[in-house]
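> turn this into a model:
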Amino acid sequence: MMKVYIQIVLGSLLVAIGINAFFVPQHFLDGGMIGIGLISHYWLDFQPGLTMVILSIPLYVLAFFFDRSLFYKSIHGLWLSSLLIDMLKPLSESIQMIPLIAALMGGAFVGVGIGLMLMAEAAAGGTDLLAQIIGKSTGWNVGIIIFIIDTAVLLGGFVLIGAYSFFHSLLAISTVGFFTALLTHNKNRKRFSFR
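Prediction:
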């Protein structure tokens, strides 16, 4: 159990650093609930972490009935990552870099963070949880499912961030998807080899 909690804490911290140090200063979006939280932050100046918690509630209710173990592990990931995203907001004012590097670095931080949480069967937001439910039901790679959801959210935020940030955000979520898929690939292969 200790390993699971360490993965959730480290994953949440990496996600929060990736969002605040690399995405927010460049006005990039992520996908899923994090992306929706960032859209609410850029457009309405809401706290992205709090937005993630509120909008994830229906998906956590679904998880409660679908897979209680997943629900209990994921609720910790949601609360901790949301809290850290809002607490580490000062990072967004202290780090500046060229957009290409920010997209790659931020994508790596967020992707590894989400991958660590998924390896612990936790999630940082409701759409990650939904991806895990779909992955468990179908055997599809969770990282790829998250990439599809992330792309849909990114397309929805295109008008708000404009073409320049959109293309860098697309690179960022591709990097997120790469690292998430990389970390969750072996887990899925091991799980299905026993059938």
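> contacts and neighbour counts: CA atoms only from here.
OK.
> who does the helix or strand hosting T180 touch, helix- and strand-wise?
Using DSSP states H and E, T180 sits in helix 158-192. Applying 3 or more C-alpha pairs under 8 Å, 6 or more residues apart in numbering; DSSP states H and E, one finds that helix 158-192 makes contact with helix 99-119, helix 142-156.
> which of these sits most buried?
helix 99-119 (a mean of 26; mean count of other C-alpha atoms under 10 Å).
> could I get the buried residue list for the helix or strand that that one is followed by?
Sequence order places helix 126-138 as the next helix or strand after helix 99-119, per DSSP H and E. The neighbour-count check on helix 126-138 (16 or more other C-alpha atoms under 10 Å) flags 126-133, 135 as buried.
> what lies in contact with helix 126-138?
Counting by C-alpha atoms under 8 Å, 6 or more residues apart in numbering, helix 126-138 makes contact with 32-33, 52, 55-57, 59-60, 63, 66, 74, 78, 118, 121-123, 140-142, 145-146, 149, all of which sit outside it.
> quick revisit: out of the buried residues of helix 126-138, which one sits closest to A102?
Distance to A102 across the buried residues of helix 126-138 (C-alpha to C-alpha) is lowest for D128, with 22.6 Å.
> from V159, how far off is the closest one?
Note on D128: its distance to V159, by C-alpha to C-alpha, to the nearest Å, is 24 Å.
> now do I36
14 Å.
> before we move on, what about P90?
In terms of C-alpha to C-alpha, P90 sits 26 Å off from V159.
> want to put them side by side, so please do this one too:
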Amino acid sequence: MLKKIAVIGFGSTMIGIGINGFILPFHLINGGFFGISLLLNYIWGLKAGITFIFLNIPVYLFALKNNPGYFYNGLIGAIICGLMLEIWMPLNGVIHMPIMSSIILGATIIGIGVGVMLRSHISPGGMDLLALILAKWSRINVGVIIFATDAVIIIVGLLFLQDVKLLYSLVIVSIVGLLASIITSFRGIRIYS
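Predicted coordinates for the structure are as follows:
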């Protein structure tokens, strides 16, 4: 249990820092419910972290019925991720970097956070939870499923916000998806003494 709490704390902190420090200053989005929460923040000014928690409720009710283990781990992960998104909000605008450097660094930080959580079968959000369940059923790598759903969210965001700069978000989801795939693909290393 302590290991799971440490993983959730680490992963959520990485996601909160990556989004607030490197993605929000350029008015970009990443994927999943984080991306939808950021879109709703840009359009209507809703608090991204709180919106993220509420968006997760239907998915977690579905998970409770289909896979209770994912439900309990994921619920804690989603709540802490939503809170970390709000806690690290003061980082928005503090770090000044060129857009591509910011995107690469931010996406790498987010990808490590997401990957570490998914590797421990802890979902940092509803879309990732759905991806974990689909990956289990379909045997498709969870990172591939996440990338596909994220790309759809960015295209929808592009249609709503009419901001070509959102195409940079495809780089973000590519890096996050790649890192999640790599981290979740490593086999555990056993050391015998």
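> I36 and V159 of the first structure: which has the busier surroundings?
Taking neighbours as other C-alpha atoms under 10 Å, I36 of the first structure and V159 compare with I36 leading, 23 against 10.
> residue in the second structure matching the more buried one?
Correspondence of I36 of the first structure to the second structure, assessed by TM-score structural alignment: I36.
> residue contacts, H41 of the first structure?
Neighbours of H41 of the first structure in contact, by C-alpha under 8 Å, 6+ apart: 47-48.
> quick one, the stretch of helix or strand it belongs to and helix 158-192 angle?
According to DSSP H and E, H41 of the first structure maps onto helix 32-44. With axes from the mean of the first three to the mean of the last three C-alpha atoms, to 10 degrees as the basis, helix 32-44 of the first structure and helix 158-192 are set at 170 degrees to each other.
> thought S37 of the second structure was touching G49?
Yes. Between S37 of the second structure and G49 there is a contact under C-alpha atoms under 8 Å: 7.3 Å.
> secondary structure element for F65 of the first structure?
Short version, using DSSP H and E: F65 of the first structure is in helix 48-66.
> check contacts around the closest residue to S94 of the first structure other than its chain neighbours.
Spatially, and ignoring its direct neighbours in sequence, S94 of the first structure is nearest to A21 (7.7 Å; C-alpha to C-alpha, 6 or more residues apart in numbering). Contacts for A21 of the first structure (C-alpha under 8 Å, 6+ apart) come out as 91-95, 106.
> go on, G77 of the second structure?
8, 12, 122-125.
> turn the residues you listed into a markdown table, including distance to F26 of the second structure.
Shown next, in a markdown table, are the contacts of G77 of the second structure (distance: C-alpha to C-alpha, whole Å):
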| residue | distance to F26 of the second structure |
| --- | --- |
| I8 | 27 |
| S12 | 21 |
| I122 | 29 |
| S123 | 26 |
| P124 | 23 |
| G125 | 23 |
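> which of those map to contacts in the first structure?
Among the contacts of G77 of the second structure, the contacts conserved in the first structure (both residues aligned by TM-score structural alignment, their matches' C-alpha atoms under 8 Å) are 8, 12, 122-125.
> please report how far the residue nearest to S94 of the first structure lies from I161 of the first structure.
According to C-alpha to C-alpha, A21 of the first structure stands 18 Å off from I161 of the first structure.
> got the contact list for the closest residue to V176 of the second structure other than its chain neighbours?
Using C-alpha to C-alpha, 6+ apart and skipping the chain neighbours, the partner closest in space to V176 of the second structure is G111 (4.0 Å). Residues near G111 of the second structure by C-alpha under 8 Å, 6+ apart: 15, 175-180.
> and of the residues you listed, the nearest to M100 of the second structure?
Using C-alpha to C-alpha, I175 is the member of those that sits closest to M100 of the second structure, with 12.2 Å.
> report how many residues lie close to that closest one.
The burial count for I175 of the second structure: 23, using other C-alpha under 10 Å.
> how about the counterpart of it in the first structure, nearest residue that isn't a chain neighbour?
Following TM-score structural alignment, the counterpart assigned to I175 of the second structure within the first structure is T175. In space, and not counting its chain neighbours, T175 of the first structure is closest to G107: 4.8 Å by C-alpha to C-alpha, 6+ apart.
> and the residue opposite that neighbour in the second structure once aligned, how far is that from V176 of the second structure?
Aligning on TM-score structural alignment places G107 of the first structure opposite A107 in the second structure. Using C-alpha to C-alpha, one gets 6 Å for the distance from A107 of the second structure to V176 of the second structure.
> next: I182 of the second structure.
10 Å.
> of the two, who's got more company?
Ranked by neighbour count (other C-alpha under 10 Å), I182 of the second structure and V176 place V176 first, with 29 against 16.
> so that one makes contact with I110?
Yes. Counting by C-alpha under 8 Å, I110 is a contact partner of V176 of the second structure at 6.4 Å.
> out of the kept ones among the contacts of G77 of the second structure, which comes closest to M84 of the second structure?
S12 (6.1 Å).
> how about the closest one, what's its match in the first structure?
In the first structure, S12 of the second structure lands on S12 (TM-score structural alignment).
> fine by me, we can end here.
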